[in-house]
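J.: Model the following, please.
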Amino acid sequence: MEVKIGVQNAPREIVIESSQTADEVQSAVAKALEGSEKIFALSDEHGRRIIVPAERLAYVEIGESAARKVGFGTA
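T.: Okay, here's the model as predicted:
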């Protein structure tokens, strides 16, 4: 699923494809914002970790988990 992370004072957002579920991402965001975690961390599909200081989070957009279409067909 695609996750977009907005970071304060950064001109671009971070966009990753994560294998985590929407509920797992939402739980990580909630923990970071409530103060129980100092960082917000996610893993992408390739095993790389994205770490953002919790106080710098501007927004997190969680996309739908849908299979990617391959090819040029419309079906």
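
J.: use CA for all of it now, contacts and neighbours both
T.: OK.

J.: separation between residue 13 and residue 45?
T.: 18 Å (CA to CA, to the nearest Å).

J.: Which one of these two is surrounded by more residues?
T.: Legend: neighbour count by other CA atoms under 10 Å for residue 13 and residue 45, higher for residue 13 (15 against 12).

J.: Please give the structure of this sequence too, so both can be compared:
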Amino acid sequence: MEVKIGVQHAPREIVIESRQSAEEVQAAVEAALGKNSALLSLEDEHGRRVLVPSDKVAYVEIGEQAGRKVGFGAL
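T.: As a prediction, the model looks like this:
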């Protein structure tokens, strides 16, 4: 699952590939923006944690689950 996080006053967005489901990512974002936490915490596909101050989050884009492409065949 590709997750893009826009951060205020930053020229680039943060892009991570996560094994978390869309519902898990959405719940984490809602908890962080609902003042339950000072940080938005997500885990990437390699097990690393990405922490973003919740008051600096401009937007979060949750992409679709994409399967891995195998082979060199034309689509």
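
J.: overall similarity of the pair, as a TM-score.
T.: The pair, once superposed, lands on a TM-score of 0.93 when counted by TM-score structural alignment, normalised by the length of structure 1; 75 aligned residues with a CA RMSD of 1.0 Å.

J.: Against residue 75 of structure 1, how distant is the spatially most central residue of structure 1?
T.: Centroid-nearest residue in structure 1: residue 3, 3.4 Å away (criterion: CA atoms, centre = their mean). According to CA to CA, residue 3 of structure 1 stands 26 Å off from residue 75 of structure 1.

J.: tell me which element the nearest residue to residue 37 of structure 2 once chain neighbours are set aside is part of?
T.: Of all residues not flanking residue 37 of structure 2 in the chain, residue 31 sits nearest, at 6.6 Å (CA to CA, 6 or more residues apart in numbering). For residue 31 of structure 2, the host element (DSSP states H and E) is helix 22-33.

J.: can you pull the buried residues of that helix?
T.: Neighbour-count burial for helix 22-33 of structure 2 flags 22, 25, 28-29, 31-33 (criterion: 16 or more other CA atoms under 10 Å).

J.: Which member of those is positioned nearest residue 9 of structure 2?
T.: The closest of the buried residues of helix 22-33 of structure 2 to residue 9 of structure 2 turns out to be residue 33 (CA to CA; 17.6 Å).

J.: Hmm, the closest one is touching residue 53, no?
T.: No: at 9.6 Å, residue 33 of structure 2 does not count as touching residue 53 under the criterion of CA atoms under 8 Å.
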